[in-house]
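Novice: Could you work out the structure for the sequence below:
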Amino acid sequence: MNSHEMEAHTMTGHPVYFNQAMTLFDAANSEDPNQDEGQPKELLYAQRMSDMIGRFAPGASEAAQLAVRAQHIRRWAVPRSGYPMTKEGYHAWRTGLYTFHADTAAGLMRQAGYDEVMIERVRKAVGKRGIKVNPDTQLLEDVANLVFIEHYMLGFARSKPDYDEEKWLVIIRRTWEKMSKDAQAFALSGKIRLPESLVPLITKAISP
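Specialist: So this is what the prediction gives:
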């Protein structure tokens, strides 16, 4: 039994559909031409998302498990360079990505056999609709931010050497504010690896 099948038998109501959808998601992300640690970048990201939801919310819904796996599905197909290099262009790119990821996940779930009720539930989460009010969307947001802190924050910091402390405090606070209280507590519980060199900044940013 592979890891998908183990998840499906213990965590979902539709194991055959779930296994097929996860396989299709991974196949799509395996086509990423960008590499990270010797793997297709978005495939590794998706695996990290599934790992984190298993650690943070082991009883997560089937929809949430599917949504976190599809969070960045085929992201390279919508490059930032396709939008104006302005603040407005950046926000348009992000909004376009949400729709693209949601539509891509929906199409693959349809191939896997899911009905439109489950597809729409995952579309809503992946499309970032209802943060703070829709549990699946908020859980996706929590997991994404926990993964960013553990795996990507340090690399992002190194890529922005011109950012001063105040800029970093703003970035960390914005990340923190998007997370639920449970996710904030989990981040500080020792159950994720905080980027050691940034811990003083993180502590300062989240202090009352």
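Novice: all contacts plus neighbour counts: C-alpha atoms, from now on.
Specialist: OK.
Novice: Residue nearest the middle of this protein, spatially speaking?
Specialist: When CA atoms, centre = their mean is applied to the chain, the residue found nearest the centroid is Ala144 (3.6 Å).
Novice: what about that one, distance to Ala183?
Specialist: With the distance defined as CA to CA, to the nearest Å, Ala144 ends up 10 Å from Ala183.
Novice: Leu24 now?
Specialist: Look at Leu24 and Ala183: by CA to CA, they are 29 Å apart.
Novice: neighbour-wise, which of these two wins?
Specialist: The neighbour count for Leu24 versus Ala183, taken as other CA atoms under 10 Å, is higher for Ala183 (21 against 17).
Novice: Excluding chain neighbours, give the residue nearest to that one in space.
Specialist: Asp142 (5.9 Å; CA to CA, 6 or more residues apart in numbering).
Novice: Spit out the contact partners of Arg121.
Specialist: The contact partners of Arg121, by CA atoms under 8 Å, 6 or more residues apart in numbering, come to Ala63.
Novice: And the next helix or strand past the helix or strand where it lies?
Specialist: Using DSSP states H and E, Arg121 sits within helix 116-126. Downstream of helix 116-126, the next assigned helix or strand under DSSP H and E is helix 135-147.
Novice: So what's the gap between that following helix and the chain middle?
Specialist: Between the mean C-alpha location of helix 135-147 and the chain-wide mean there is a distance of 7 Å, by CA atoms, centre = their mean, to the nearest Å.
Novice: Let's compare: structure for the following, please.
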Amino acid sequence: MATSDRLLVAFQHFDEANKQDPNTEDFEGTTYPKEVLYGIRMTERLNKFAPNASEALQLTARCQHICRWEIPRDSYEMNREGYLRWRQELKKFHGEKASAILKEIGYDEETIAMVKFLLQKKQLKKNEDTQTLEDIICLVFLEFYFEPFAIKHPEDKTIDILQKTWKKMSLKGQEATLKLPLSKFSLDLITKALHA
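Specialist: Predicted structure coming up:
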């Protein structure tokens, strides 16, 4: 099977798994299972940001939240320690889910190992693919999820999250952020965070 064909088959399998998501999101007149839409957004942003991305990175971007609803946030303590434990558990969970699908459609162990490595965000700031993945995650968050989040939370918490997000991004990612189609509300908060 040609690489591009197999990649599309992997995307279809990831999307099929994510179609089980009971949470939905409306976007441009269509209702999507939430994690299907997230995966599509990750792929689209990666294609714009890094059109020559490795196949492992393309796979990882698409499955980054695979079946996330199966481990809800409220299954852990609602504090920072609980949040960190939840995130660590999710990384392992996503790696296992993605690996099973990739094995089933004939991916080699090296590619599968790299997808698992990237899903754990190892060597951020050191590994180019890990950094690109983090940039894409941040860009998708800022473009589609930040404003609904910011409206529900105090400004000081929002600014703290923006500052942490900014630090995780590369210079290229930061520059791409300022070119996103953001509202004045979001841009004002980002400006405030950067000059705080």
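Novice: Isn't the residue nearest to the centre of the first structure up against Met49?
Specialist: Yes: taking CA atoms under 8 Å as the definition, Ala144 of the first structure is a contact partner of Met49 at 6.8 Å.
Novice: any common contacting residues for the two?
Specialist: Val68.
Novice: quick check: the helix holding Arg121 of the first structure aligns to which part of the second structure?
Specialist: Equivalent residues of helix 116-126 of the first structure are located at 109-119 in the second structure, counting by TM-score structural alignment.
Novice: In that stretch, which residues are buried?
Specialist: For stretch 109-119 of the second structure, a neighbour-count test (16 or more other CA atoms under 10 Å) marks 111-112, 114-119 as buried.
Novice: Need the counterpart of Arg45 of the second structure in the first structure.
Specialist: Using TM-score structural alignment, Arg45 of the second structure pairs with Met52 in the first structure.
Novice: Please name the nearest non-neighbouring residue to that match.
Specialist: For Met52 of the first structure, ignoring the flanking residues on the chain, the nearest one in space by CA to CA, 6+ apart is Val143 at 6.2 Å.
Novice: Over to Phe56 of the first structure?
Specialist: Ranked by CA to CA, 6+ apart and with sequence neighbours excluded, the top spatial neighbour of Phe56 of the first structure is Phe186, at 7.2 Å.
Novice: How many residues are close by the residue nearest to Met52 of the first structure?
Specialist: When neighbours are counted by other CA under 10 Å, Val143 of the first structure registers 25.
Novice: which residue in the second structure lines up with it?
Specialist: When the structures are aligned by TM-score structural alignment, the residue of the second structure matched to Val143 of the first structure is Ile136.
Novice: and the gap between that match and Asn23 of the second structure?
Specialist: In this structure, Ile136 of the second structure and Asn23 of the second structure are separated by 22 Å, where distance is defined by CA to CA.
Novice: Gln12 of the second structure too?
Specialist: Counting by CA to CA, the gap from Gln12 of the second structure to Asn23 of the second structure is 19 Å.
Novice: who are the neighbours of the helix ranked longest in the second structure, in terms of helices and strands?
Specialist: Residue-count comparison of every helix in the second structure, with assignments taken from DSSP state H, identifies helix 80-104 as the longest. Packing contacts for helix 80-104 of the second structure, counted by 3 or more CA pairs under 8 Å, 6 or more residues apart in numbering; DSSP states H and E, involve helix 3-18, helix 109-119.
Novice: Ok, which of those comes nearest Lys34 of the second structure?
Specialist: With CA to CA as the measure, helix 3-18 is the member of those nearest Lys34 of the second structure (8.1 Å).
Novice: Could you tell me the angle between that closest one and helix 80-104?
Specialist: Helix 3-18 of the second structure and helix 80-104 are oriented at 130 degrees to each other (axes from the mean of the first three to the mean of the last three CA atoms, to 10 degrees).
Novice: For Trp166 of the second structure, see how far away the match of Val143 of the first structure is.
Specialist: With distances defined as CA to CA, the gap from Ile136 of the second structure to Trp166 of the second structure amounts to 12 Å.
Novice: same thing with Lys172 of the second structure?
Specialist: Computed with CA to CA, the distance linking Lys172 of the second structure and Trp166 of the second structure is 11 Å.
Novice: Please say which of the two ends up with more neighbours.
Specialist: It is Trp166, of Lys172 of the second structure and Trp166, that has more neighbours when counted by other CA under 10 Å, with 19 against 11.
Novice: Show the contacting residues for the aligned residue in the first structure for the more buried one.
Specialist: For Trp166 of the second structure, the aligned position in the first structure is Trp176, judged by TM-score structural alignment. For Trp176 of the first structure, the contact set (CA under 8 Å, 6+ apart) comprises 184, 206.
Novice: Secondary structure element for Trp176 of the first structure, which one?
Specialist: Assignment of secondary structure by DSSP H and E places Trp176 of the first structure within helix 165-177.
Novice: Tell me which helix or strand comes right after that helix.
Specialist: Secondary structure here is assigned by DSSP H and E; on that basis, the next helix or strand after helix 165-177 of the first structure toward the C-terminus is helix 181-187.
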